[in-house]
Every structure is written in structure tokens, then in C-alpha cells.
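1. any chance you could fold what I've pasted below:
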Amino acid sequence: MPPEKNNVNPQENAWWFIIAKDQIVLQPQGNFIPYGNLDDLPFPEKLANNVIKIADYHSSPCYLVVLQEQLDIGLGEYLSLRSLLGRIDDLLFDLTGRAFQLALFYQTHQYCGKCGHKMHAINWETAMKCYHCQHRCYPRISPCIIVGIRKDKEILLAVHHRHLKQNNPVFTVLAGFVEAGETLETCVEREVYEESKIRVKNIEYVSSQPWPFPHSLMMGFLADYESGEIQIDKSELVEAAWYHIDNLPVLPNNGTIARKLINKMVEQGNTEI
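-> Got it, this is the predicted structure:
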């Protein structure tokens, strides 16, 4: 279960991340995340007594409330986390992702994976502990690479099975999970070759993005084409091809690290002499 409730000042304004059934309560305007104090918001008493502080944002605390069902609490509509992509600033999106990851963590670590006894939340850090065998668990974070590949003024883009939409496929860059004992650069080389049979060089780190679907950390790279002809891994990709920067297909939404990498390659291609 979540840690004991934080001491919430009922007259202090705060951000409220209310999650149930993999959806979050969002308001139709402004920052979307409900903001206000307990005295002014229509919180049922049982919700006000079951909150977890997860961070601060703009000098106000952020509280997570995990519900077992989608109760109508009069603050907004239950929507998916993806509906916020590109609509709020990066920090607030990352905090929303943190709320989802912590909600999942508390829900999936009720029992000890070592001895099977009941786990208990720790109040002084984000962790669950088994007092029978002293085993301690922290929120799972899965490292992933995502890489944009350049060849002159062309970009390698692919349609993944998970991104295939009827009559409107989304084309994106290649990505994959880091394996045990693997460097990020080695992972880039391996994933690109496994999915496309392309060899790359000049691997350059760009930036990272927490990706709470459900608990990844995406580390973005750019790389140059070195050799090979595209041969897709059909278990991962539907199709892949080189696209000129002036004639790109449907791309991922703004706010995703995939779109950031693509935009950066387009910008670089347009500034080359």
C-alpha cells in the first residue's frame, strides 16, 4: 500500500494527480492538472486522507491520489496520459508521468519477490520493504535508446506495429531496450542492425526523456548511416525507408523525444552547405 498520508495543509494550494484505471483526472483548460486547496476542491473525505506527495511544481506541492475506480469527483474528466503530449510544459508532463509510474509501483509491489511476504511502504523514500527478509524495492525504470539515423538529407523512418493506425500510419525512428551488460552506444548499434540491417557510425547523444508507458527512460541519439540495405525485422516493423527531409510522412506528436530527434535532423539538413 502507499506510504502513510502526508500532512496536507487544507488551505494550501497544490497540484492534484488523481489516477484510476490507467487514466488521470484532467480539467478542460489551463494546465489541465487540477490545482487548488482541499477546502475549495470537491474532494470526498476519504480521498483527502489518502494522498502522497511526489514533488513540487512552481513552489506548490504535487499530490498523488490513486483510486481503485473512476469516481466522479467533480474536477474534470478521466483521460489518458498520452492526451497531454505536447499540450503542457515538459516538466509538468514529466511530473504527471512520475505520478503514473508511482501509482503502478505501489499497485504491483504488494508482495515480496524474494520471500512472498507482504511489502510495506517506507515513508522516508520511495520504496517498498519486506520486514520479513529485509528485501527492498524501488520503482522500476527501464533504460531504452531511441535513435535518428541520417544519410545526407534523408532520414530513416519506420512504422512499428505498435504505431500502426488504420489509414494513417505514424512513421518514427528506431528504438529498443538496453540489455544487461550493454553500453548505450552498443545498444544503438545492435537495435538498428536487428531491426533494419543498417550499420551506423558517429553516434551522438542528444537528450533523454522519462517515458511512463509504463516505466521507461528514453535516451535519444543521432547517428550517421555507414552501410547496408534496409531489411526490416517483420516482428518489430511494418515498413521502413529513407525519406527526404522535404518530403516526410506522418510523424510522432510534438512533445515526444522521437519528434525532437526528427526535428533536429531536419534542422541540421537545412543548414548544411
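2. drop to CA atoms for contacts and neighbour counts, all remaining ones
-> OK.
3. so how far is stretch 245-261 off the chain centroid?
-> Offset of stretch 245-261 from its chain centre (CA atoms, centre = their mean, to the nearest Å): 17 Å.
4. what residues does that stretch touch?
-> Residues from elsewhere that reach stretch 245-261 (CA atoms under 8 Å, 6 or more residues apart in numbering): 85-87, 90, 146-148, 153-155, 168-173, 206, 208-209, 218, 220-222, 243, 266, 269.
5. can you say which of these are buried?
-> The neighbour-count test (16 or more other CA atoms under 10 Å) marks 146-148, 153-155, 169-173, 209, 218, 220-222, 243, 266, 269 as buried among those.
6. among those residues, which lie within strands?
-> For those, the ones inside strands are I146, V147, G148, E154, I155, Q209, M218, G220, F221, L222, Y243, with DSSP state E as the criterion.
7. my guess is the second one meets V188, correct?
-> In other words, V147. Yes: the pair V147 / V188 is scored as a contact, 7.0 Å apart, by CA atoms under 8 Å.
8. now do the shared contacts for these two.
-> With CA under 8 Å, 6+ apart, V147 and V188 have common neighbours A175.
9. let's check: the centremost residue of the chain is which one?
-> In the chain, the residue lying closest to the centroid (CA atoms, centre = their mean) is W211, at 1.6 Å.
10. one more, so I can put them side by side:
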Amino acid sequence: MMIKQNESKLKAHKAMWVVFSRGKLLIQAQSQRIPVAYFNEIPFLHRYAEEVHQLPPLNDGATLENPVFVVDLGAEHVEQPGWERVPLRQLLVTEQDIAFSVIGRAWQYIHFLRTHQYCGQCGAKTERVEWEMAVQCHRCQHRSYPRVSPCIIVSIHDNKRLLLAKGVRHREANMYSTLAGFVESGESLEEAVHREVFEEVGVRVKNLRYFHSQPWPFPHSLMVGFIAEYDSGTIQCQENEIDDAQWFDVDALPNTPPSVSIAGQLIAETVSLIRDK
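-> Modelled structure (predicted):
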């Protein structure tokens, strides 16, 4: 749920401001951090006071020093000296302590509101539900909630090496990572692991072990992580999806994702498992 705030209440709080302009975040130039300030200290905010919503904290035991306010400028681009637009991924990596609990969740909500302005059942204009994160059509009463798309992500090892792949989208960055894919309708998480691994690199796996999960806001995925042992097969890369896949020694790993991502955490955990054997 995001709670709409009036301007008088906004002025009373020093807050963290997550301001979206198209698909980017607005921050103070060269700061690389979400701004923490009073409402009046950010000169352009008064024009969007009616569009400010508070992001409630997650019930995970973590606490933030300041409340979090979210503003969507839509397609508008603020021309304000000292402020710049930066890619979402850039701050997700930089702000490791709050990235996925604040920035990522805020973007998923904004994406939901942008893509649910009209009812998917009858086409009428929707309205926001103030007491929960939803929109509702007052013509047919259809209510919609933010979409969550489950994805599996899996690290594969043979007790000595890791199987890592470079996707076609990461060709220029030359980054190797774990395998991942969306869960299909009617499919269990474990079935998705076996299917995706065989489709992408042509091998079979066994002894799946759940690792943990992570929301991934591009735009609304929930990554469910597993570690699996190699069973059989020879690497055969899926055309148009995998540029290259290889077995890597734990002491000679290629360029891999940062530790803030579940992919980076899976790789680090698998390396530890192999070294402990």
C-alpha cells in the first residue's frame, strides 16, 4: 500500500525521496544516492505535491531512519540545476543497503500504476485504492493488484567447478552468470529449474537445494534461487539466448554479477560449498 500525502504533512518530515522520470531516478548530481531531505529543500517537488505517496516499510524487522516518499513524474524531465537522471540498475547496485527494500519496490509500484490506468476487463478508467496497493474499476468493480512474475535462478556445480553462462544480452559486458528463467503456468519451481537448465545449456541436474529469494524489479520478477549438482549431458548453448557457457574452476572465475544480486550471492555460496568439500 502507498499512502497519499498532503503538502502540510510532507513539510514536517525529512524523508528519502524516490523520484521517477520515465524509467530513471532523479538524484542530486554526482551523489549516486537517493536524496534525503525536507520537502522544501527539493525545489521542484511543490509542483507534484498531489502525486506524492508514502511507501510503507516491509514487515521484515528492518527499520529506516526516514520515511520514504515516492513521486512519479511520468514522461516529464525536470530541468533543474544540480539534478540528474540515472538508470535504475545503477542505483540498485550502488545502494546495497536499501536497494531492494526501497528503490526496487517503489519502481514495481510505479510500473503497476502506469500499466493499470484502465480496467483490463471492461476498459474503463481505474482509480487507486487508498488502503491497499491496488486499482479498481468502478464500472465493473474489477480490482487489480501488482503483478509478480516468479523466476527460478540456479547455480550448477560438479563438486569441483561451476557451470556459468553468458547471455546474449551480456555479450559486450563479457559477464558470466547463473542460469535463470520464468516459471510457466502449471509448473512447479523444481520443474522450471530442470526445464530451463536443459533448454539453455543441454545438461541435466540433480539434488536441488533452495537458497533464498530476491525481488528483482525489471519490472516485477521474484527470483527464487537454487543450487544444483550436475547430473549428465554435454553443454549445448541455446541459440539466441546463451552466447557461451563453460565450466569454471573456483579460483579462475570470469566476470560475474555483483554480490548485491542473488546471482552473485549464489555464485559465492557455491564457491564456498566446493571449497569446503
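11. circling back to that earlier point, which residue lines up with the residue nearest to the centre of the first structure in the second structure?
-> Under the alignment (TM-score structural alignment), W211 of the first structure pairs with W216 of the second structure.
12. show me the contacts for that match.
-> Contacts of W216 of the second structure (CA under 8 Å, 6+ apart): F100, G104, L222, M223.
13. swap in 6 Å and give it another go.
-> L222 (CA atoms under 6 Å, 6 or more residues apart in numbering).
14. now it: how far from Q108 of the second structure?
-> Look at W216 of the second structure and Q108 of the second structure: by CA to CA, to the nearest Å, they are 9 Å apart.
15. next: V86 of the second structure.
-> Taking CA to CA, one finds V86 of the second structure at 17 Å from Q108 of the second structure.
16. do the same with R204 of the second structure
-> Counting by CA to CA - R204 of the second structure and Q108 of the second structure are separated by 34 Å.
17. then G74 of the second structure?
-> Applying CA to CA to G74 of the second structure and Q108 of the second structure gives a distance of 14 Å.
18. L55 of the second structure now?
-> Distance from L55 of the second structure to Q108 of the second structure, counting by CA to CA: 12 Å.
19. what residue of the second structure matches up with D246 of the first structure?
-> With TM-score structural alignment as the criterion, D246 of the first structure matches D251.
20. oh sorry, the question was meant for Q134 of the first structure
-> Checking TM-score structural alignment: Q134 of the first structure goes with Q141.
21. those helices in the first structure, which residues are they?
-> 45-48, 90-108, 184-196, 257-271 (DSSP state H).
22. who wins for proximity to L38 of the first structure among the ones you listed?
-> Smallest distance to L38 of the first structure across these (CA to CA): 7.2 Å, for helix 45-48.
23. just give me the mean distance for that closest one relative to the second structure.
-> Compared with the second structure after the fit, helix 45-48 of the first structure shows a mean deviation of 1.9 Å (mean CA distance after the TM-score superposition for the first structure).
24. other SSEs contacting that helix?
-> If contacts are counted by 3 or more CA pairs under 6 Å, 6 or more residues apart in numbering; DSSP states H and E, helix 45-48 of the first structure sits against no helix or strand.
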